[in-house]
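# Got a predicted model here, sequence first, then my questions.
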Amino acid sequence: MRYRTRAIALLIPILSPPLLWAQNVPLSWDFDEVWRAGGLHASDWAQFTWRGQVAFDGSGNLYVVDLEAHHIVKVGPDGSLVTTVGREGEGPGEFGWIIDLIVWPDGSFVVSDLGRNGLQLFSANGRFDRMVRWRPATGQMDLSANMSRVMRPGPSPGVLYAQGADASLGRMFGAMAELMGTEPEEESADERMIEALDLADDVVAGETVLEAWRPPRPDSANPEIELGDLASMMSIIAEAPVFEPELLWDALPGGAIAYADSSTYTIRIARDGAVLKTLTRPIAPRPLTPAIESRAREEMQRMANPDSSAEVLEVPGFDFAAAQREARAALIGAYGDMTFYPEVPVIAEIRATPDGFVWVRRQDPVNEDNDGLIDVFDPEGNYVGTFPKEGLRMPSAFGPGGLVAYWETDDMDIPSIVVYRLPENLRR
């Protein structure tokens, strides 16, 4: 009996779910503050009212999107103002509504602006260079499709990595384009693909550099969309199962891409079509349970039924309240048709640093102690440790020499941008 007990004890780690056997090496959020800007008594240039996008260049300058002022603020490594770029307007180098900012290590950058079917390029000194137009895309209205794309700086200035637009939205935009009689010219990447976008010419030229695994779906998952039928248009919400693994990724120095495309804890580092290394931890996805599905459906119903006390827009000759009721009913119907992936992916977010570290945020709808933990891997692919969910969070931007940027707010909800430096074990 004693030997049988010992044998069972030896088998338990093998037979048990790997989630129970992942040992975390604790990391501390105790970073050194380098500078901060903003707040109640900030200088004119740092009176931020929105938490806009931020990005570093290779010299440690931070670029901040100030949506209220319609310009880009460039802040030096010591926290002092270097320059502001752009202003509100429709001319070259002017902005309407900035929706994306990508900065290359040499300080040149590109801005995607709502209302323009293209990208504005700027040199390292902040001078407007030129505009590059998006290419037409089959099944998509250019502006709506391209504004939703996730983009990162590519391996050299003038090259972007960009995830394709959501295929479901693309089908709806395609139906709209057909209704308007437009004839798009070429096929476009979808959300399971990453392109290298060359901005050297007047029109964006894309080449697929990565195509991720596609979770299988039934043939009935993509019904034909009827533009005159609101329920049909809302049905695109139900095309992807809840918890279906997304393509999560970020760009590494040298042109490599770190990505995850399944529900498992598997992150591949790929370049030029080849997988260079794989990052893993013995943490299994959560199987879907009735309780998890019930909580997800409750959240959908809450989203479909917003505060009824909200003011209803009044438009002469148009019953806006009735339109809202119809849209809400269609949305509730779409949510009711939602299907569920059989397990919950472990990974929620991937970020890469300029010196090659990879940060991985986890999700866990059952165990709150695991939800939001952040694992860190070094450039060689070794697991370094795990940040607790209490404390800071995933940085808004990573810079050279271990710089990280965060938006923080005070008691009056006034935002400040704060730059910290990571400890030596988390930088090169």
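Nice, thanks for sending it over.
# switch to C-alpha atoms for all contacts and neighbour counts from now on
OK.
# can you list contacts of the helix or strand harbouring Val64?
Secondary structure from DSSP states H and E places Val64 in strand 62-66. Residues outside strand 62-66 that contact it (C-alpha atoms under 8 Å, 6 or more residues apart in numbering): 48-57, 71-77, 98, 101, 103.
# What of stretch 70-83?
Here stretch 70-83 has contacts from 34-37, 45, 59-66, 84-88, 95-98, 126, using C-alpha under 8 Å, 6+ apart.
# then this one, side by side with the first:
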Amino acid sequence: MVTRAFTPYTEAADMTRVCLQKFVSATFALQLAATALQAQELIELPGRDRLIDPDFEEVYRVGVLEGESWEMFGEVNKVAFDAEGNLYVFDGTMGLMGSGNLRVLVFDGAGGFRHQFGSWGGGPGEFNRPVGFAVLRDGTTVVSDVGHRAYQLFDASGTFQRMVRTGDDPGTVSASATIRPDPRGAAVFAGGFGGGPDISFRTASGAGGAAVPASRPITRVALDGEVVEADTVVQGWLPRRADMDDLTPNVPAELREMLGRMSMPTLFEPRLLVGVLPDGGIVHSDSSAYVLKVTPPGARAPQRIIRRPFLPEPLTPSLWSDFEERRAARREGRGGGPPGPRILEVRGRSEGGGTPVTGSFQLEQRYYHEVPVLRTLATTWDGRIWVQRR
């Protein structure tokens, strides 16, 4: 696998790819001043696009098919930049399965190899089940590790510094799979945003009940203590979702309590898109329309709305058919067969040493009623917002 870097992106924050291909959708960039806002401000932007020439000057290229171990990539999960333009490549397998060979490779602003770090194991500084990554302005790497139930911190040289525990409450999620760096340092932002849909878990509401999530919160996770301190800074809108027991009506009663705490997003549901501004403010999109909401630090609610006159497209049978055909073509291109039914595999806890209840059940696919305008959102260290729309 070859990774390339281009001049406009040498200092881009948290762009999920360094190799920039020809834009299929229009991309729009704007600059926000980090000013204090006293009341909600509405900014209406024109519908005319400023198209960007995709023929960027190549600065450097890293990655070869045959060579030194540090230049042969296996499975790149994420790339990120620090404020000095150093490139961090998170390469290898990862996730909840508990085994893999994840490593972090660091390159300077000219593409020269600096160092690599990361090994698997159960000790401090070793990856146990890493699921999320962020690089802070000063080059500190934060790894969200559910196996350790902690965030692991490495300095700019790749040396392990410490672990910050997520807490001992067994009812809490141990670590977030999607995190964004706080430009002010010593913290990350976590939430149900990022590259794909998420599964929402209901939270306990007392008396054995479960509360249906009413929003998609964005949380600032402070990492300057021994245990994280989480503070919800934005409440993103959550579209109505079908409960898992509605999607799997043939599930036995023994497993319904577990499924009753889960919900699945519908296809084409508006994703929660999030970027972090230099002062720690949040810009996010949580609906189908072209609307960006800016929340300054400490505001708790958006105080600036940026809007463009683009409307979501209703999901018609023709659009649905085109989507399914493209999905089938992608699967065949990867050597897979045609898309099959979605299958949920569950395993219940055993009681009194008995055999745990297990089962596989077909999930009903449900679709959102319209196709959102926005696809991705990212921010740079200097406060520039990049938005890609369909």
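Perfect, I can see it now. These numbers were taken from a predicted model, which means no experiment stands behind them.
# How close are the two chains, by TM-score?
TM-score of the superposed chains, computed with TM-score structural alignment, normalised by the length of structure 2, equals 0.65; 303 aligned residues with a C-alpha RMSD of 3.9 Å.
# on that earlier part again, just give me the mean distance for the strand holding Val64 of structure 1 relative to structure 2.
When structure 2 is superposed, strand 62-66 of structure 1 averages 1.7 Å from its matched positions, counting by mean C-alpha distance after the TM-score superposition for structure 1.
# what's the spacing between that strand and its chain's center?
18 Å (C-alpha atoms, centre = their mean, to the nearest Å).
# Which residue range of structure 2 does that strand align onto?
On the basis of TM-score structural alignment, strand 62-66 of structure 1 is assigned to residues 87-91 in structure 2.
# where along structure 2 do the helices fall?
According to DSSP state H, structure 2 carries its helices in the segments 244-247, 253-259, 317-333.
# Buried deepest among those, which one?
Neighbour counts (mean count of other C-alpha atoms under 10 Å) averaged over each of the helices of structure 2 peak at helix 244-247, with a mean of 18.
# rewinding a little: reformat the helices of structure 2 into TSV and put distance to Asp169 of structure 2 next to each item.
Below are the helices of structure 2 laid out as TSV (distance: least, C-alpha to C-alpha, whole Å):
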stretch	distance to Asp169 of structure 2
helix 244-247	25
helix 253-259	18
helix 317-333	40
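# Nearest to Gln152 of structure 2, out of the ones you listed?
helix 253-259 (30.0 Å; C-alpha to C-alpha).
# His369 of structure 2 corresponds to which position in structure 1?
Aligning on TM-score structural alignment places His369 of structure 2 opposite Pro342 in structure 1.
# neighbours of Pro309 of structure 2, just the number please.
When neighbours are counted by other C-alpha atoms under 10 Å, Pro309 of structure 2 registers 12.
# what's the neighbour count on the closest residue to it other than its chain neighbours?
Of all residues not flanking Pro309 of structure 2 in the chain, Gly47 sits nearest, at 5.6 Å (C-alpha to C-alpha, 6 or more residues apart in numbering). Neighbour count for Gly47 of structure 2, taken as other C-alpha under 10 Å: 10.
# End to end on stretch 157-167 of structure 1, go ahead and measure it.
28 Å (C-alpha to C-alpha, to the nearest Å).
# Relative to the whole chain's centre, how far out is that stretch?
Here stretch 157-167 of structure 1 is found 12 Å from its chain centre; the criterion is C-alpha atoms, centre = their mean.
# what's in contact with it?
104-106, 108, 145-146, 148-154, 188-200, 251.
# next one: stretch 174-184 of structure 2
Residues outside stretch 174-184 of structure 2 that contact it (C-alpha under 8 Å, 6+ apart) are 14, 131-137, 144-146, 149-151, 166-167, 187-194, 275-280, 381.
# re the thing from before, got a list of what the closest residue to the match of His369 of structure 2 other than its chain neighbours touches?
Of all residues not flanking Pro342 of structure 1 in the chain, Leu288 sits nearest, at 5.2 Å (C-alpha to C-alpha, 6+ apart). Leu288 of structure 1 makes contacts with 340-344, as judged by C-alpha under 8 Å, 6+ apart.
# will you turn those into CSV that also has distance to Lys277 of structure 1 and neighbour count?
Formatted as CSV, the contacts of Leu288 of structure 1 follow (distance: C-alpha to C-alpha, whole Å; neighbours: other C-alpha atoms under 10 Å):
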residue, distance to Lys277 of structure 1, neighbour count
Phe340, 31, 15
Tyr341, 27, 18
Pro342, 28, 16
Glu343, 25, 19
Val344, 24, 25
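# about what we covered before: how about the residue nearest to Pro342 of structure 1, what's its match in structure 2?
Under the alignment (TM-score structural alignment), Leu288 of structure 1 maps onto Leu315.
# same thing with Leu248 of structure 1?
In structure 2, Leu248 of structure 1 lands on Leu273 (TM-score structural alignment).
# gap between its match and Phe81 of structure 2?
Here Leu273 of structure 2 is placed at a distance of 19 Å from Phe81 of structure 2 (C-alpha to C-alpha).
# next one: Val143 of structure 2
Val143 of structure 2 is 15 Å from Phe81 of structure 2, where distance means C-alpha to C-alpha.
# And the two? Which one has more around it.
Between Val143 of structure 2 and Phe81, counting by other C-alpha under 10 Å, Phe81 is the more crowded of the two (30 against 25).
# The more buried one touches Val135, doesn't it?
Yes. When contacts are counted by C-alpha atoms under 8 Å, Phe81 of structure 2 is listed as touching Val135 (6.8 Å).
# Tell me who's in contact with Phe133 of structure 2.
78, 141-144, 177-180.
# a markdown table for those, including distance to Thr248 of structure 2?
Below are the contacts of Phe133 of structure 2 laid out as a markdown table (distance: C-alpha to C-alpha, whole Å):
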| residue | distance to Thr248 of structure 2 |
| --- | --- |
| Lys78 | 34 |
| Thr141 | 40 |
| Val142 | 37 |
| Val143 | 35 |
| Ser144 | 31 |
| Ala177 | 26 |
| Thr178 | 28 |
| Ile179 | 31 |
| Arg180 | 34 |
